[in-house]
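pasting the sequence and the predicted model now:
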Amino acid sequence: MTRHLAFIEANTTGTGMIALRTARDLGLVPLFLTSDSTRYLGLEETGAEVVDCDTNAPAAVTAALGALPPGSLAGATTTSEFYVSAVAEAAAELSLPGNPPKVVRRCRDKGQVRAALQAAGMPQPRFAVVRAEEELDEALTGVGLPCVAKPVDESGSQLVRWCATQDEVREHAALVMAVRTNVRGQPAAGAVLLEEFLDAPEYSVEMFSVDGVHHCVGITRKTVTGRPYFVETRHIYPAPLGEAVEAALRKTAMDALDVLGVRLGPTHVEIRLTSQGPALIELNPRLAGGMIPELVRLAHGVELLRQQLHAAVGHDVDLRPTRGGSAGVAFLLPPRAGVLRRVTGAEEAARLEHVARVTVTGRAGREVRPARNAYDRLGSVIAHSGGTAEVDAVLDKALGMLGVELEDLVPASGSARQDPEAGTRR
């Protein structure tokens, strides 16, 4: 009997299509549910069976999957954070491997995560969830300034901002609360999470859970842009850390997963290492973005995406490293606002020793700006070698060879620049 692995949508940066091809390699037939197949470049080449479906409607998803022959559906998964809840609900309805839906819904709401961690006494920033303008003053009294303001339900650093004054908080909170739907047409929560700003180094702990047992795959060193935005500019894996610090970061991640009730699959846990110890910043119920799974593969030989698919169909998961080394990714950012003419030097940078890949994502004619979120980046360089210092040096050299040629913006009378990833405002 044909065995299907259902994918409910995917991300659009390449990993999603790789996941479909990987399912084929595992002897499964990928079944791709989507409301708009045109957003996925290369979908036709994956060999997936495509089902047009309102993926924002749980009943429609369950009906589409329930129409398969009995016993032919092996599991359900996604590479898009926006659809992890839909996967959990479908899996529970159809008795497939997965996390409890209420656990995934809670993990997708940063405010609910904060509340659960607070109840468990876990170290984290002071915080408050704001749903109306009149709640801001009281919230700021408890959180203090400066603070970080962000939506409770977004990803990719979208609408995340450091605020130094009450006026800045008010302005940014109004912007967040005005968003009614996200880029996938799903209702936005309309709530703002205010967090104490922790000025400390940031790491992400890449975790994988099987039957409620949490395994630490490794720890990534993260570098972000300066204030007021927090766009990731570089990742180094594994992070160069001492044993005691590694143990403390691992414990924080594992404790958080226990508190939230995660039982299966990958999670990406972001932590800042303060002078008082680790403080959890975010927990994402999915594989890391920002090419981190590729860094894990290059450095240690662990294919996390493949293991995600194994877990989704109830197969054994193998997280054992097959080699040692280091890998890193550095992202190309626009130097100023303008219209992109071209990115130069990519071929030359790709020929450098230890460079694995140079990718240019910025298209000529695109309007760009100094980065405010992950969608503003123009490309990336990936390198791998024996040590982190060498990887950092190679990334520096390769980035230095890339040039960004811009044309000046032509002001449009009576119009304002719309962020294409910010969702729909009222």
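Received the coordinates, thanks. Numbering: from 1, shown residues only.

every contact and neighbour count from this point should use C-alpha atoms.
Will do.

helices of the chain, start to end?
15-25, 58-66, 84-93, 101-107, 110-119, 136-143, 166-177, 243-260, 292-300, 304-312, 346-350, 388-401 (DSSP state H).

got those as TSV, with mean neighbour count columns?
Formatted as TSV, the helices of the chain follow (neighbours: other C-alpha atoms under 10 Å):
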stretch	mean neighbour count
helix 15-25	19
helix 58-66	16
helix 84-93	22
helix 101-107	20
helix 110-119	18
helix 136-143	15
helix 166-177	18
helix 243-260	17
helix 292-300	22
helix 304-312	22
helix 346-350	17
helix 388-401	18
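
between those helices, which gets nearest to Arg286?
helix 84-93 (7.6 Å; C-alpha to C-alpha).

I figured Val176 hits Lys150, correct?
Yes - Val176 lies in contact with Lys150 (C-alpha atoms under 8 Å); the separation is 7.3 Å.

need the overlap of contacts for these two.
Leu159, Val192 (C-alpha atoms under 8 Å, 6 or more residues apart in numbering).

isn't Val205 up against Pro266?
No - between Val205 and Pro266 there is no contact under C-alpha under 8 Å: 10.6 Å.

would you turn the helices of the chain into a markdown table with distance to Phe197?
Output for the helices of the chain, formatted as a markdown table (distance: least, C-alpha to C-alpha, whole Å):
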| stretch | distance to Phe197 |
| --- | --- |
| helix 15-25 | 32 |
| helix 58-66 | 37 |
| helix 84-93 | 28 |
| helix 101-107 | 21 |
| helix 110-119 | 14 |
| helix 136-143 | 9 |
| helix 166-177 | 13 |
| helix 243-260 | 19 |
| helix 292-300 | 25 |
| helix 304-312 | 31 |
| helix 346-350 | 36 |
| helix 388-401 | 27 |
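
another structure for you, compare them:
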Amino acid sequence: MESLGIVTDHLRPWVERAAICAYELGVEPAILTQCDDCDVSHLADVALSGVEVHSPEAVARAAADVEGCVGLLSWDDALIVTTATAAALAGFPHPSVRGVQRARNKYSMRRRLDDAGLPGPRFGLVSDPAQCAVVVDAVGLPVIIKPINGTGSALVRRADTLAELDRHVREMQLLAAETVSGLFTRAVPDPDGASRIPAEAFLVEECLTGPEIDLELVVRDGRTEVCLVSEVTFAPDSFRESFFVHPPFSVPPHDVGALENAAAEVVRCLEIDNCTANMTFMLTPSAGPVLVEVNPGRPGGHLLAAMAWHGRGVDIPSEATALGLGQPGPSRGDSRLPAVAAVSFYPREFGTVEEIRGLVELRQHPSVISALTMAGPGDVFTATRTIYPVVALVGGFTTRAELLDLHDELTSLVEIDVRA
């Protein structure tokens, strides 16, 4: 029987969903992991451990050892470029390698879009605090500073003054170098320039204003389909999402059309193809839609895939898996809900999670479709490390005001105890 190699460093939550998608599409999942002691017997009959998953050549060799392997897949941001490159080496269906390389390297992405004349923030690169003044002269203040390969808002900072930017750069250099996963200490390829180690150089961007909009895309053989448009609301004074909502109530239809056109332009410019992609735009008052980031090769995080299914009848994980196999897209379901949202619940203060209370009451609420725990006791919540202890998919509202009231009501049900 044919099989799909699922590439992961450890047993992460998305692996189970990818394995289920493989079964549903008629192939056996095979787990290729560097973990030597992960039990994946409940997910797949075939598993290879000790694979150097950050080496495309090693992943391609591992795939050759799997009987009937016809494709490779990873939804881990740190492994998407490696897996696409390995699939190309093995002769399997694969996303455009240059496209995912540009999208996963935010500095490469900014240069490419700027060279094409697409709207974007002023930006620069800082590898030494001594460069901050020069970058501020070029970019202005306030600015956002981030790793070139960041994920999940990790190490994203805002600086309103030169002194604040200098302090952030020094702090981020230390934190990035000490990241246990190695995300910021491995070189990131750039198809249009030199590879860079993220811990050694940070992207500084002009701070944009306006509603933040998230798009879920399926790109197949050069054709871009926008499958979900949702508006993001953040927790006060942070980059942590409070909720995503579809449809985006505050965005008029003509701006939704402009966002969809802008997404298609980004896809063409970066040469993204044959994968799903998650895009975030800022709908600015002066330039219209401006790209914030692209996450290629995987479904959007949080509960965006569930929102796409319940709101639009599109199974994004199955679409992503089918693309990894070179299969046609799965059949679409009927759109079910006129409005759907994904809500996050956070501790009230930083610390180590000790207990989560109120899950039964949350799940019994008539507006809650599902509620999941994505972190638990022992997980650490800090200003530099965002976790999602509880997330819920909700319906039963028709306006933004109703959603805000529902958000407050649900938040009152959940208690997340932490210790300092």
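Perfect, I can see it now. This structure is a prediction, so every number in the text was calculated from the model and none was measured.

can you pull the TM-score for these?
Overlay of the two chains. TM-score (TM-score structural alignment, normalised by the length of structure 2): 0.89; 400 aligned residues with a C-alpha RMSD of 2.2 Å.

that older thread, any common contacting residues for Val205 and Pro266 of structure 1?
With C-alpha under 8 Å, 6+ apart, Val205 of structure 1 and Pro266 have no common neighbours.

the residue mapped onto Pro56 of structure 2 from structure 1: what's it in contact with?
Aligning on TM-score structural alignment places Pro56 of structure 2 opposite Pro58 in structure 1. Residues in contact with Pro58 of structure 1 (C-alpha under 8 Å, 6+ apart) are Ala86, Glu89, Ala90.

what's the closest of the helices of structure 1 to Arg227 of structure 1?
Using C-alpha to C-alpha, the nearest of the helices of structure 1 to Arg227 of structure 1 is helix 166-177, at 12.8 Å.

which position in structure 2 pairs with Pro335 of structure 1?
Pro335 of structure 1 maps onto Arg348 in structure 2, by TM-score structural alignment.

list the contacts of its match.
By C-alpha under 8 Å, 6+ apart, the neighbours of Arg348 of structure 2 are Ile416.

ok, Glu260 of structure 2 next?
Contacts of Glu260 of structure 2 (C-alpha under 8 Å, 6+ apart): Val226.

now it: how far from Asp37 of structure 2?
44 Å (C-alpha to C-alpha, to the nearest Å).

ditto for Glu16 of structure 2
Taking C-alpha to C-alpha, one finds Glu16 of structure 2 at 17 Å from Asp37 of structure 2.

could you do Leu393 of structure 2 as well?
Applying C-alpha to C-alpha to Leu393 of structure 2 and Asp37 of structure 2 gives a distance of 33 Å.

also Ala383 of structure 2?
Applying C-alpha to C-alpha to Ala383 of structure 2 and Asp37 of structure 2 gives a distance of 31 Å.

in terms of neighbours, single out the busier of the two.
Ala383 (15 against 11; other C-alpha atoms under 10 Å).

surely that one touches Phe350?
Yes - the pair Ala383 of structure 2 and Phe350 qualifies as a contact (C-alpha under 8 Å) at a distance of 7.3 Å.

count residues in the vicinity of the equivalent of Arg240 of structure 2 over in structure 1, would you?
The equivalent of Arg240 of structure 2 in structure 1 is Val231 (alignment by TM-score structural alignment). Residues within reach of Val231 of structure 1, counting by other C-alpha under 10 Å, total 24.

for Val231 of structure 1, give me its contacts.
Residues in contact with Val231 of structure 1 (C-alpha under 8 Å, 6+ apart) are Ser157, Val224, Thr225, Ala371, Arg372, Asn373, Ala374.

same check for those residues, but in structure 2.
Retained in structure 2 (both residues aligned by TM-score structural alignment, their matches' C-alpha atoms under 8 Å) from the contacts of Val231 of structure 1: Ser157, Val224, Thr225, Ala374.

now render those as JSON lines, adding distance to Arg363 of structure 1 and neighbour count.
As requested, the kept ones among the contacts of Val231 of structure 1 are exported to JSON lines (distance: C-alpha to C-alpha, whole Å; neighbours: other C-alpha atoms under 10 Å):
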{"residue": "Ser157", "distance to Arg363 of structure 1": "21", "neighbour count": "17"}
{"residue": "Val224", "distance to Arg363 of structure 1": "23", "neighbour count": "14"}
{"residue": "Thr225", "distance to Arg363 of structure 1": "22", "neighbour count": "15"}
{"residue": "Ala374", "distance to Arg363 of structure 1": "15", "neighbour count": "20"}
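
which one among those gets closest to Gly185 of structure 1?
Ser157 (18.3 Å).
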